[in-house]
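Q: Here's a sequence, model it:
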Amino acid sequence: MQIQPTAAQSRLLEPLISPPRLAPFLSAAGTPTAAMELYLWNVRLSAAFGEVIALAEVILRNAMAEQLAAAYGATWYARAELFDDRTMNGFKTTWRNITLPADPATRKTVQKTLQAVPAGKIVAESTFGCWVNLLDKGGTRGDGPYRKNVDYDSTLWRKALHKAFPNSGGKRTTVFTTVSHVRSLRNRTAHHEPLISGVPLPGQADSRGRTRRLTLPEAHTNVLRLVEYIDKDVATWLGQTSRVPELLRARP
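A: Take a look at the predicted model:
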C-alpha cells in the first residue's frame, strides 16, 4: 500500500515535513500539491533503492570477509599491520560499540576478547564506509618518523579481495569506483535526501565546476553492477525484481 494523502491530509503534513525540506520539490513541481506528490514519490523511491542496496551491501561484506579470512585468518580485522590508520580507527570504533550478553551462569558480562566476539559481529557492525575504505588504495599508518604508507593494492587486493569480485575485470579501481557510487546513493537515501536531481558525488566536479551527479538509472545500474562483480546470476535476479525502474517511470 502506498501513502496517498488527501488534499486535507497533505496540508496537515506540509508543516511537519517543513518548508526547507519541501523547497526542492516545490521548485521542481511548481505547486504545493504537486510538490507533496513528488516528495512522497521520493520516499517510495528511496525505499525501493534501500531494498537493493541492503542486499548488495550484505553480499559485499560477506564476500570480502570470506576472502580476507582465507588469506589472513579468522581474526583478520585485528591484524594491525595490514591497515592504514583510517581503517583501523573504523574497526576500533566497531569493537568499542560491540556489546556481549551476560553469562547466564554468573550473570556477569562476558569479557570482550577476540575469542568471545564472533567474527560475524565485526562484519555486520562495521560501517559501510569501512568496507569501502578496504577497496581504496590505502593511506598511512603512524605519526612522525613512524609514519608509513600502506599499499592496499599489493596486500589486501592482490592477496585476497580480488577473489571476492571474479567478474570485475580484476582492477581494484573499477570496484572502488562502483562501490563509492553505491555509498553516495546509500547515504542519500538513508538520510531521506532529494533524489529528483540525481545523486551528487562528493569531491567530483564536471567541466563547469558543478558537483558531478549520477542519474537515477545510473545509480541503479551501479548497485546491480556491484552485485554482478560478485555473482552474475544474483545480479540478474535482483535487476528483474527491483522496484526502482517502475518507480522511475512513474515519477509525477
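Q: CA only for contacts and neighbour counts going forward, please
A: Fine.
Q: so what's P101 up against?
A: 109-110 (CA atoms under 8 Å, 6 or more residues apart in numbering).
Q: now the helix or strand where F49 lies: how far from the chain's centre is it?
A: Here F49 sits within helix 32-72, counting by DSSP states H and E. Its chain's C-alpha centre and that of helix 32-72 lie 7 Å apart, by CA atoms, centre = their mean, to the nearest Å.
Q: the helices in the protein, which residues?
A: For the chain, helices defined by DSSP state H occupy the ranges 7-17, 19-29, 32-72, 85-97, 119-125, 128-134, 158-159, 172-190, 216-230, 232-241, 244-249.
Q: between the second one and helix 32-72, how many degrees?
A: Okay, so that is helix 19-29. If you take axes from the mean of the first three to the mean of the last three CA atoms, to 10 degrees, helix 19-29 sits at 110 degrees to helix 32-72.
Q: One more, please, to line up against the first structure:
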Amino acid sequence: MHTSPVPDPAQFFGDSRFSTYHTAAGGDTSLAYDLYAWNARLAGAFHEVLGHAEVAVRNAIDTQLRDWNQQQSDNPRNPGKTFTDQWCIDTAIPLHGLVATPLKKARNNAGAAKSSRPSSHARKHAEITHDDLVFQLSFGTWNHLVPWPNSKPTPQLRLWDEAVKNAFPGIKPGIEGLRQVKAPLNNLHSLRNRVAHCEPLLHVEANRRLQDIARLTGYIDQPIADWIMGQQRVRDVARERPAI
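A: The predicted structure follows:
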C-alpha cells in the first residue's frame, strides 16, 4: 500500500490517463496511485506468462510452416521452383501474401538488432537467419495466420487446413478445433497489446485469461502448459488488488 506523498497526477500521467484510476478509486488520489501501482504489477505478471505462451505458439506454428513451405513446388507464380523450409527467407504462396508486411518489419528489426551487438558478440558478423526473423515476428502475426471460424475460403483457411492446425494436436477435428484455438489466441493477443501499452487492466478477468493460456498451450502439448501455469503469478497479484 502506498504511504508516501504522491506526485501531481497531471504532471506524472496526464489527466485523461489518470482519470481511469481516479474514477475507480472514487476520487481518492492516493488510492488511485495504489491502483496504478497494482495495475503495473499485474501487467508484469501477465507479461511473463504471455511471453511463455507466445514462445510456445510461435515455435509450434513455425515447425509446421517449415514442413509446409518445403513441400511447395511448381507454384503457378514460380514454375519449377523448389522451396526450402526457411519460410521467412524463401516464402511460398499463399503464405507470402500473409506475412510479407510483418516480415519486412522483422528484417528491419533483425538488422537493427545485429547492428547493436557489441564487437565481442559471437554473432556480430553473422548473417540474419530464419530464426532471427521468426523471433522478430509479433504475436499479432500468429493470430493473423489463424482464421476466424466459418470464414469464407481464404489464404488463412487454406494454410490452417494444410499446416497450422497441426501445431495444435490436442484440438478436435474440423471447425470445432479452429474455434478452440482462435478464441483464446485472439483474447491473448488483445491482452498482450493492453499489457505492452501499459493500459488499465482493472476490468480484465484474470482467471479467464489464464484459462485461455492453459487451454491454448495445452492444445500444443500438455506438459508445456503445465510448466507455464506452474510459473504464473497472476492469481497472487490479482488478489492483491487494493480494496475500493
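Q: Next, the TM-score between them, please.
A: TM-score for the superposed chains, counting by TM-score structural alignment, normalised by the length of the second structure: 0.77, backed by 212 aligned residues with a CA RMSD of 2.7 Å.
Q: ok so, going back, tell me which of the helices of the first structure approaches S197 of the first structure most closely.
A: Closest approach to S197 of the first structure among the helices of the first structure is made by helix 216-230 (8.3 Å; CA to CA).
Q: Over which residues of the second structure does that closest one lie when aligned?
A: Aligned using TM-score structural alignment, helix 216-230 of the first structure spans residues 206-220 in the second structure.
Q: before we move on, what about stretch 184-197 of the first structure?
A: So stretch 184-197 of the first structure sits over residues 190-203 in the second structure, by TM-score structural alignment.
Q: contacting residues around that stretch?
A: Contacts to stretch 190-203 of the second structure, defined as CA under 8 Å, 6+ apart, come from residues 20, 36, 39-40, 42-44, 46-47, 50.
Q: in it, what's buried?
A: Buried positions in stretch 190-203 of the second structure, judged by neighbour count with 16 or more other CA atoms under 10 Å: 191-192, 195, 199-202.
Q: Mind putting those residues into TSV with distance to P169 of the second structure?
A: What follows is these, written out as TSV (distance: CA to CA, whole Å):
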residue	distance to P169 of the second structure
L191	25
R192	24
V195	29
E199	34
P200	35
L201	32
L202	34
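Q: Can you name the two of the residues you listed that sit furthest apart?
A: So, those by CA to CA: farthest apart are R192 and L202, at 14.6 Å.
Q: Which member of the contacts of stretch 190-203 of the second structure is positioned nearest V134 of the second structure?
A: Relative to V134 of the second structure, the closest of the contacts of stretch 190-203 of the second structure is L50; by CA to CA it sits at 17.1 Å.
Q: Report the distance from the match of stretch 184-197 of the first structure to the chain centre.
A: 12 Å.
Q: Could you give me the buried positions within the lengthiest strand in the second structure?
A: If you go by DSSP state E, the second structure has its longest strand at strand 78-82. Within strand 78-82 of the second structure, no residue counts as buried by 16+ other CA under 10 Å.
Q: what range in the first structure matches that strand?
A: By TM-score structural alignment, strand 78-82 of the second structure lines up with nothing in the first structure.
Q: Does anything pack onto that strand? Which helices or strands?
A: strand 73-75 (3 or more CA pairs under 8 Å, 6 or more residues apart in numbering; DSSP states H and E).
Q: residue nearest the centroid of the second structure?
A: Centroid-nearest residue in the second structure: F139, 3.1 Å away (criterion: CA atoms, centre = their mean).
Q: list the contacts for the residue mapped onto it from the first structure?
A: In the first structure, the residue paired with F139 of the second structure according to TM-score structural alignment is F128. By CA under 8 Å, 6+ apart, the residues touching F128 of the first structure are 57, 183.
Q: Tell me how far F128 of the first structure lies from L201 of the first structure.
A: Distance, F128 of the first structure to L201 of the first structure, by CA to CA, to the nearest Å: 16 Å.
Q: Next, the contact list for Q111 of the first structure, please.
A: L100.
Q: and it, how far is that from T94 of the first structure?
A: For Q111 of the first structure, the distance to T94 of the first structure - CA to CA - is 16 Å.
Q: and what of E66 of the first structure?
A: 18 Å.
Q: mean per-residue distance, the match of helix 216-230 of the first structure to the first structure?
A: Stretch 206-220 of the second structure, aligned to the first structure and superposed, deviates on average by 1.6 Å (mean CA distance after the TM-score superposition for the first structure).
Q: which residues sit against that stretch?
A: 50, 53, 56-57, 60, 167-171, 180-181, 184-185, 187-188, 224-226, 228-229, 234-235, 238.
Q: ok, 6 Å please
A: Residues outside stretch 206-220 of the second structure that contact it (CA atoms under 6 Å, 6 or more residues apart in numbering): 168, 170-171, 184, 225.
Q: Can you mark which positions in that stretch are buried?
A: Buried, per 16+ other CA under 10 Å, within stretch 206-220 of the second structure: 206, 209-210, 212-220.
Q: What residues does L145 of the second structure make contact with?
A: Q156.
Q: before we move on, what about L31 of the second structure?
A: A25.
Q: Alignment lookup: it to the first structure.
A: With TM-score structural alignment as the criterion, L31 of the second structure matches A34.
Q: Please apply the same query to E54 of the second structure.
A: Using TM-score structural alignment, E54 of the second structure lines up with E57 in the first structure.
Q: Look up how far R183 of the first structure lies from the closest residue in space to its match that isn't next to it in sequence.
A: Distances taken as CA to CA, 6 or more residues apart in numbering place F128 nearest to E57 of the first structure, at 7.6 Å, with adjacent residues excluded. Distance, F128 of the first structure to R183 of the first structure, using CA to CA: 7 Å.
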